[in-house]
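[1] Give the three-dimensional model of this entry:
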Amino acid sequence: MKQLYLKFSKLENIIANVLLIAIFALVFLSAFMRTIGSPVNWAQDMALVAFAWMVFLGSDLAIRNSRLIGIEVITKHLPKNIQKYLDIIFKVIIIMFLIVLVRYGYTMVITGARRSISTLGISYAYVTASVPVGSLLMLVSIGTKLVEAIKTPIAQWGEDN
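    Below is the predicted model:
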């Protein structure tokens, strides 16, 4: 199971990088073509679709690689046992928030299915699906981090956390 998770993580990283490159290329193409008087209207919309997905995939990568913004300036001066418990509490709060995003993201997908992106000819649900899908991926990553935090003895706290 761990091998499958690692392979999925690599795939997710590749997809996020491809999306970032695609956003750059599409925005550059759109600006260049507009400058020469032949705008490519679909490029902006495609860049927005790619951006929505990149935000959520990139957020999952940030969680997985422990790159979330923290308040270490304050917490690193606290005793290790308090650091550990605060970390667990923060992870539980993040999990609760992600559950809300999955729930309401699903509603966004259902309501967005009726709308379409006219320049691309696709349903707006392809954009809004990034919210529940990305949030589910983040739930898996933060859940894994939560289990690691709970299992880590207080004596070892702060070494890799």
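[2] going forward, measure contacts between C-alpha atoms and count neighbours the same way
    OK.
[3] Can you tell me what sits against stretch 49-58?
    By C-alpha atoms under 8 Å, 6 or more residues apart in numbering, the surrounding residues in contact with stretch 49-58 are 12-13, 16, 19-20, 22-23, 126-128, 130-131, 134-135, 137.
[4] Could you point out which of these is nearest to I69?
    Proximity of those to I69 was ranked by C-alpha to C-alpha; the top entry is S135 with 17.3 Å.
[5] Tell me how many other residues crowd the closest one.
    Counted with other C-alpha atoms under 10 Å, the neighbours of S135 add up to 25.
[6] again with L48
    Other residues within reach of L48 by the criterion other C-alpha under 10 Å amount to 16.
[7] wait, what's in contact with it?
    With contact set as C-alpha under 8 Å, 6+ apart, L48 has these partners: I23.
[8] returning to what we had before: between the contacts of stretch 49-58, which sits nearest M108?
    Distance to M108, by C-alpha to C-alpha, is smallest for T128 among the contacts of stretch 49-58, at 6.1 Å.
[9] residue contacts, the closest residue to the closest one other than its chain neighbours?
    If you skip the residues right next to it in sequence, T128 has V109 as its closest partner in space, 5.3 Å away by C-alpha to C-alpha, 6 or more residues apart in numbering. For V109, the set of contacting residues under the criterion of C-alpha under 8 Å, 6+ apart consists of Y124, A125, Y126, T128, A129.
[10] Identify those among the contacts of stretch 49-58 that sit within helices.
    Using DSSP state H, the subset of the contacts of stretch 49-58 located in helices is 12-13, 16, 19-20, 22-23, 126-128, 130-131, 134-135, 137.
[11] Quick one: the strands in the protein, in order.
    Using DSSP state E, the strands of the chain run over residues 116-117, 122-123.
[12] please give me the structure for this one as well, since I'd like to look at both together:
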Amino acid sequence: MQILRSFYNLVRKLDNFLGMTAMAFIILLACANVFMRYVVGRPWGWVEEVTVFTFVWLTMLGASAVVHVEGHCSIDVLVRRFPSKWQRAVSIFGDLVVLVTLVLLIWFGILLTIKGQTKLTPILGIPYSYVDASVPVSCFFMLMYYGRMFWNSLRGEKNTTNLDDESVEPAQ
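    Next up is the predicted model:
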């Protein structure tokens, strides 16, 4: 169990680090290009391409971070009117649908990444597979987070998420 916790914490830290790095990279690159355009008078043509690709990664990593902190929205007006047994059953069913969807997104994201190796970007000639890889990678992170929430839900435990603690679950 400790190995799983350690792996989970590693994935969580990697997810956060990659997201923060992508955001900082976009900001620095945009500022550098503004400098090149208005001060030097020679803007870099490739910046838009790299910024868009980094933004795709940032969006996907941001989605996984939202899943980690349980920030996704849900409309449960109808479900709340059900008896508690039914509420739990609907919740479990919904969680299973999300888990299956994430597995499918990982599978088809891998296929998309493989097919993207032959398609190149117009300016830099980078394979699109580097961008397409954001789908399976971030969905894997989401699967880890959602799988943990689902497991805790099945066990009847409340999910508690703290963004900056070292271990998400208390060590035993």
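[13] coming back round to it: need the strands of structure 1 in JSON lines (columns: mean neighbour count).
    Formatted as JSON lines, the entries for those read as follows, by neighbours: other C-alpha atoms under 10 Å:
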{"stretch": "strand 116-117", "mean neighbour count": "15"}
{"stretch": "strand 122-123", "mean neighbour count": "14"}
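[14] give me every residue that touches the residue positioned nearest the centre of structure 2.
    Within structure 2, one residue has its C-alpha closest to the average C-alpha position: by C-alpha atoms, centre = their mean, that is S64, at 2.7 Å. For S64 of structure 2, the contacting residues are D15, S138, C139, F141, M142, Y145, by C-alpha under 8 Å, 6+ apart.
[15] What lines up with the third one in structure 1?
    Using TM-score structural alignment, the partner of C139 of structure 2 in structure 1 is S135.
[16] hang on, the earlier thing: between the strands of structure 1, which gets nearest to N41 of structure 1?
    strand 116-117 (11.3 Å).
[17] Report the mean deviation for that closest one after fitting onto structure 2.
    Average distance between strand 116-117 of structure 1 and its aligned residues in structure 2, after superposition and using mean C-alpha distance after the TM-score superposition for structure 1, equals 1.8 Å.
[18] Repeat that for stretch 141-151 of structure 1.
    If you overlay the two and look at stretch 141-151 of structure 1, the average distance to its match in structure 2 is 1.1 Å (mean C-alpha distance after the TM-score superposition for structure 1).
[19] All the helices of structure 1, in order from the start?
    Counting by DSSP H, structure 1 forms helices over residues 2-35, 41-64, 72-75, 80-112, 125-128, 130-151, given from the N-terminal end onward.
[20] Turn those into CSV, columns for distance to W157 of structure 1.
    Written out in CSV, the entries for those read as follows (distance: least, C-alpha to C-alpha, whole Å):
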stretch, distance to W157 of structure 1
helix 2-35, 23
helix 41-64, 18
helix 72-75, 12
helix 80-112, 6
helix 125-128, 38
helix 130-151, 8
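[21] Figure out which of those is closest to E159 of structure 1.
    For E159 of structure 1, the closest of the helices of structure 1 is helix 80-112, at 10.5 Å, according to C-alpha to C-alpha.
[22] Just tell me the aligned range of the closest one in structure 2.
    Taking TM-score structural alignment, helix 80-112 of structure 1 hits residues 84-116 over in structure 2.
[23] For the matching stretch, buried residues please.
    Of the residues in stretch 84-116 of structure 2, those buried by neighbour count under the rule 16 or more other C-alpha atoms under 10 Å are 87-88, 91-92, 95, 98-99, 102-103, 105-106, 109-110, 112-113, 116.
[24] try stretch 51-68 of structure 2
    Neighbour-count burial for stretch 51-68 of structure 2 flags 51, 53-65, 67-68 (criterion: 16+ other C-alpha under 10 Å).
[25] what's the most distant pair in those?
    In the buried residues of stretch 51-68 of structure 2, two members sit farther apart than any others by C-alpha to C-alpha. They are T51 and H68, at 25.2 Å.
[26] isn't L105 of structure 2 right up against S138?
    No. No contact is recorded between L105 of structure 2 and S138 when judged using C-alpha atoms under 8 Å, the distance being 9.8 Å.
[27] picking that back up, the residue nearest to the centre of structure 2 -> structure 1?
    Under TM-score structural alignment, S64 of structure 2 pairs with D60 in structure 1.
[28] Same question for V11 of structure 2.
    Using TM-score structural alignment, V11 of structure 2 lines up with F8 in structure 1.
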